[in-house]
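Q: Sequence and computational prediction follow.
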Amino acid sequence: MTQQLPTSTGGPDWLRLTPGVFVLLWSTGFIGAKFGLPYAEPLTFLTIRLSLVALILAVAALVMRAPWPRRWTDVGHITIAGLLVHGVYLGGVFTGIAHGLPAGIAALIVGLQPLLTAAASGRVFGERVSGRQWLGLTLGLCGVLLVVWENLSLKAGYLTGIALCIAALVGITAGTLYQKRFCGGMDLRSGTAIQYAATSVGLVVFAWQLETMQVKWTGEFLFALVWLGLVLSVGAVFLLYVLIRRGAAAQVASLFYLVPPATAVIAYLMFDERLGMLALAGMAVTALGVALVNRKPQAARPTG
């Protein structure tokens, strides 16, 4: 690979912190879902969340005079990437968990994304994945498996949830590749507003058909809505797009290996969910794998 993540390149100091901050924020997604899903069905929850964020970003883009896409082709590409990254991924994960699939299994399925992205990025972008990076990707997957292994259990009723999370896996992988290929020049303010607005329209159609769309406006639901809407849908997604724009696809995707371990730590701190030795070992293996994927190759020493 010829490109590196911001931690390995020059640029403003804040860019060096982007991968770590992104992982921390993205890891709170399951925590926010745990707060909000008891009070609203998944597609209804997502529709409210993304509609709110689309409105906020649209107003911000207008106030800040952000450029908007001038061609309908560009709008189409931005919309497709948004539907994949936000609609298919979030819809699949949230509805999978709502069907009773444990968060650990959902995290494990979506955790296959780095391997899937690495396999596809070579064909799409011509990015070369070295043997060391393949080793790191494999170690990362093994680490994720160790983290969630203690809570893994399969039941017949989980099949629907598994299928939904597989769809989410395909969505986030395809969306990441599509975003890098066709939306490299997208303004993050106006472009993301378009993506959330389009995704909200798609989600509300399914919510209208499949759910009651009833909401209990409790304090916990409002907290989850604000947190997932602003911190996740604005902060974390902006950081993801910065990483996609500056880094190779397989390297960016490898950061998702750190999400299940980080989520486990947050769940331990907030809900006292205990971490066993396998989970702790898995975190270490995952960190090693991501380090191998993103380590900058050493320059060849001159001879003679």
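A: Right, received. Where do you want to start? Residues are numbered from 1 along each chain as shown.
Q: all contacts plus neighbour counts: C-alpha atoms, from now on.
A: Noted.
Q: where along the stretch 201-304 of the chain do the strands fall?
A: Per DSSP state E, counting those that start in this stretch, the stretch 201-304 of the chain has no strands. Nothing in it meets that criterion.
Q: mind listing the helices for it?
A: If DSSP state H, counting those that start in this stretch is used as the criterion, the helices of the stretch 201-304 of the chain fall at 219-226, 237-246, 249-254, 259-271, 277-294.
Q: ok, and here's another one to check against it:
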Amino acid sequence: MRTKLSSTIFLAILACLLWASAFVGIKIGLPYTTPLQFAGIRFFISGLIILPFCSQRRDYFRLILKNWKVVFVITLLQTFVHYSLFYTGISMVPGALGAIVVGSGPVFVAIVAHFSMPDDKMSLKKAGVILLGLTGVVLVSLERGSLSGEGKLILVGIALLILTNINSGFTNIIVAKDKDKVPPLVLSSASMIVGGLMLFLFSIPIEGLHFSAKPFEYYAALAWLSFLSAAAFSIWFTLLKRPGVKVSDLNMWKFIIPVFGAIFAWILLPDEHPDVLSIAGMIITGSSLFLLNYLNRKKIVR
């Protein structure tokens, strides 16, 4: 049991580290294209990357057709709705504020799980650990930029990002409940291929079509983002389907995404530098995850 918990923690951290590196990739690639088109191409390629690794390749389309409702819902929520809301919302709010709202995702997932999963109820200890982790995320995010902004668009942006977090909670619950119907790699591949295509088509009337030669850094960023999405979502869907894994506990590890996103930015981007506030936030977030791990291991001993 302890080995299984350690394996789950390792894979969850790996997936979150991959997602954390997305900030740098998006910042490098986005100046050369439009947000929704960039996301659509990225996820379409991600789905194609996973396809050769599906052991059920011969039954790929049969599995999708047999379970089309689950595949459609995950495609719609996880790829199309999530990233449409995310890119629109993040463009309306200051960077630091957006990072805080997005970083609060595990809080919303825990609330959704509390009301949707009978074995994943919120306790006072868990609530305390989640709030501690969120405090660390806020401190790290404050270092990223200003909270100031103008107009009602900020409120709209915040609302869209909160909807993104709630949507993510429901998506995680759906995948967790669908234990044996659709294999994780098939679900990841199909949802990203179709979802990426939907995003791309949806972007055309809004952003227009932009076909032109681009510099090497754009293609490098697109390649990395496509790979990390393929790997991270495949790992995450596999973990959500594991027996005994609680959705709220698993999503707590997402607190490290803004933390390592900042670290990767410091290393790879010349205009990003650490400060005392962000380092304090990282220590607090790390402490919350240590407490979560301690509480989970204590349950196993009992």
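A: Sure, I can see it. Quantities reported herein were computed from a predicted structural model and do not represent experimental measurements.
Q: Give me whichever of the helices of the stretch 201-304 of structure 1 is most buried.
A: Highest mean neighbour count among the helices of the stretch 201-304 of structure 1 (mean count of other C-alpha atoms under 10 Å): helix 249-254, with a mean of 28.
Q: Pull up the aligned stretch in structure 2 for that helix.
A: When structure 2 is aligned by TM-score structural alignment, the counterpart of helix 249-254 of structure 1 is residues 247-252.
Q: For that stretch, report the contacting residues that lie outside it.
A: Defining contact as C-alpha atoms under 8 Å, 6 or more residues apart in numbering, one finds that stretch 247-252 of structure 2 is touched by 12, 106, 109-110, 113, 120, 130, 172-173, 176, 240, 289, 292.
Q: in the superposed pair, what's the mean gap between it and structure 1?
A: Plainly put, stretch 247-252 of structure 2 ends up 0.8 Å away from its match in structure 1 on average once the two are laid over each other (mean C-alpha distance after the TM-score superposition for structure 1).
Q: State the distance from residue 286 of structure 1 to residue 144 of structure 1.
A: When C-alpha to C-alpha, to the nearest Å is applied, the distance between residue 286 of structure 1 and residue 144 of structure 1 equals 6 Å.
Q: whoops, residue 288 of structure 1 was the one
A: In this structure, residue 288 of structure 1 and residue 144 of structure 1 are separated by 12 Å, where distance is defined by C-alpha to C-alpha.
Q: shared neighbours of residue 286 and residue 144 of structure 1, which are they?
A: The contact lists of residue 286 of structure 1 and residue 144 share 257, 258, where a contact means C-alpha under 8 Å, 6+ apart.
Q: From residue 101 of structure 2, how far off is the alignment partner in structure 2 of residue 264 of structure 1?
A: Aligned against structure 2 by TM-score structural alignment, residue 264 of structure 1 finds its counterpart in residue 262. As defined by C-alpha to C-alpha, residue 262 of structure 2 lies at a distance of 16 Å from residue 101 of structure 2.
Q: Over to residue 56 of structure 2?
A: Applying C-alpha to C-alpha, the value for residue 56 of structure 2 to residue 101 of structure 2 is 38 Å.
Q: Ok, residue 46 of structure 2 next?
A: From residue 46 of structure 2 across to residue 101 of structure 2, the span is 26 Å (C-alpha to C-alpha).
Q: of the two, who's got more company?
A: Neighbour tally, residue 46 of structure 2 and residue 101, criterion other C-alpha atoms under 10 Å: the higher count belongs to residue 46, 28 against 23.
Q: could you say what helices and strands the helix or strand encompassing the more buried one packs with?
A: Per DSSP states H and E, residue 46 of structure 2 falls inside helix 35-50. Counting by 3 or more C-alpha pairs under 8 Å, 6 or more residues apart in numbering; DSSP states H and E, the packing neighbours recorded for helix 35-50 of structure 2 are helix 82-90, helix 184-207, helix 216-240.
Q: Any chance of the ones you listed in TSV with distance to residue 256 of structure 2 as columns?
A: Conversion of the helices and strands packed on helix 35-50 of structure 2 to TSV gives the following (distance: least, C-alpha to C-alpha, whole Å):
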stretch	distance to residue 256 of structure 2
helix 82-90	19
helix 184-207	22
helix 216-240	14
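Q: which ones are touching residue 79 of structure 2?
A: Under the criterion of C-alpha under 8 Å, 6+ apart, the contact partners of residue 79 of structure 2 comprise 43, 191, 192, 195, 196.
Q: Which one, of the helices and strands packed on helix 35-50 of structure 2, ends up nearest to residue 63 of structure 2?
A: helix 184-207 (8.1 Å; C-alpha to C-alpha).
Q: who touches the closest one?
A: Residues from elsewhere that reach helix 184-207 of structure 2 (C-alpha under 8 Å, 6+ apart): 34, 36-51, 53-54, 56, 60, 64, 71-72, 74-76, 78-80, 84, 230, 233-234, 237-238, 241.
Q: The same query, at a cut-off of 7 Å, please.
A: 34, 36-37, 39-41, 43-44, 46-48, 50-51, 54, 60, 71, 74-76, 79-80, 233-234, 237-238 (C-alpha atoms under 7 Å, 6 or more residues apart in numbering).
Q: tell me the angle of that helix relative to helix 82-90?
A: Inter-element angle recorded for helix 184-207 of structure 2 and helix 82-90: 50 degrees (by axes from the mean of the first three to the mean of the last three C-alpha atoms, to 10 degrees).
Q: Look up how far residue 222 of structure 1 lies from residue 108 of structure 1.
A: Relative to residue 222 of structure 1, and taking C-alpha to C-alpha, residue 108 of structure 1 is found at 28 Å.
Q: where's residue 28 of structure 2, which helix or strand?
A: The secondary structure element spanning residue 28 of structure 2 is helix 22-29 (assigned by DSSP H and E).
Q: Flag every buried residue along that helix.
A: For helix 22-29 of structure 2, the neighbour count (16 or more other C-alpha atoms under 10 Å) marks 22, 23, 24, 25, 26, 28, 29 as buried.
Q: start and end residues in structure 1 for it, please.
A: Helix 22-29 of structure 2 covers residues 29-36 of structure 1 once aligned (TM-score structural alignment).
Q: swap in stretch 96-110 of structure 2?
A: Counting by TM-score structural alignment, stretch 96-110 of structure 2 falls onto residues 104-118 of structure 1.
Q: so how far is the matching stretch from its chain's centroid?
A: Computed by C-alpha atoms, centre = their mean, to the nearest Å, the chain-centroid distance of stretch 104-118 of structure 1 equals 10 Å.
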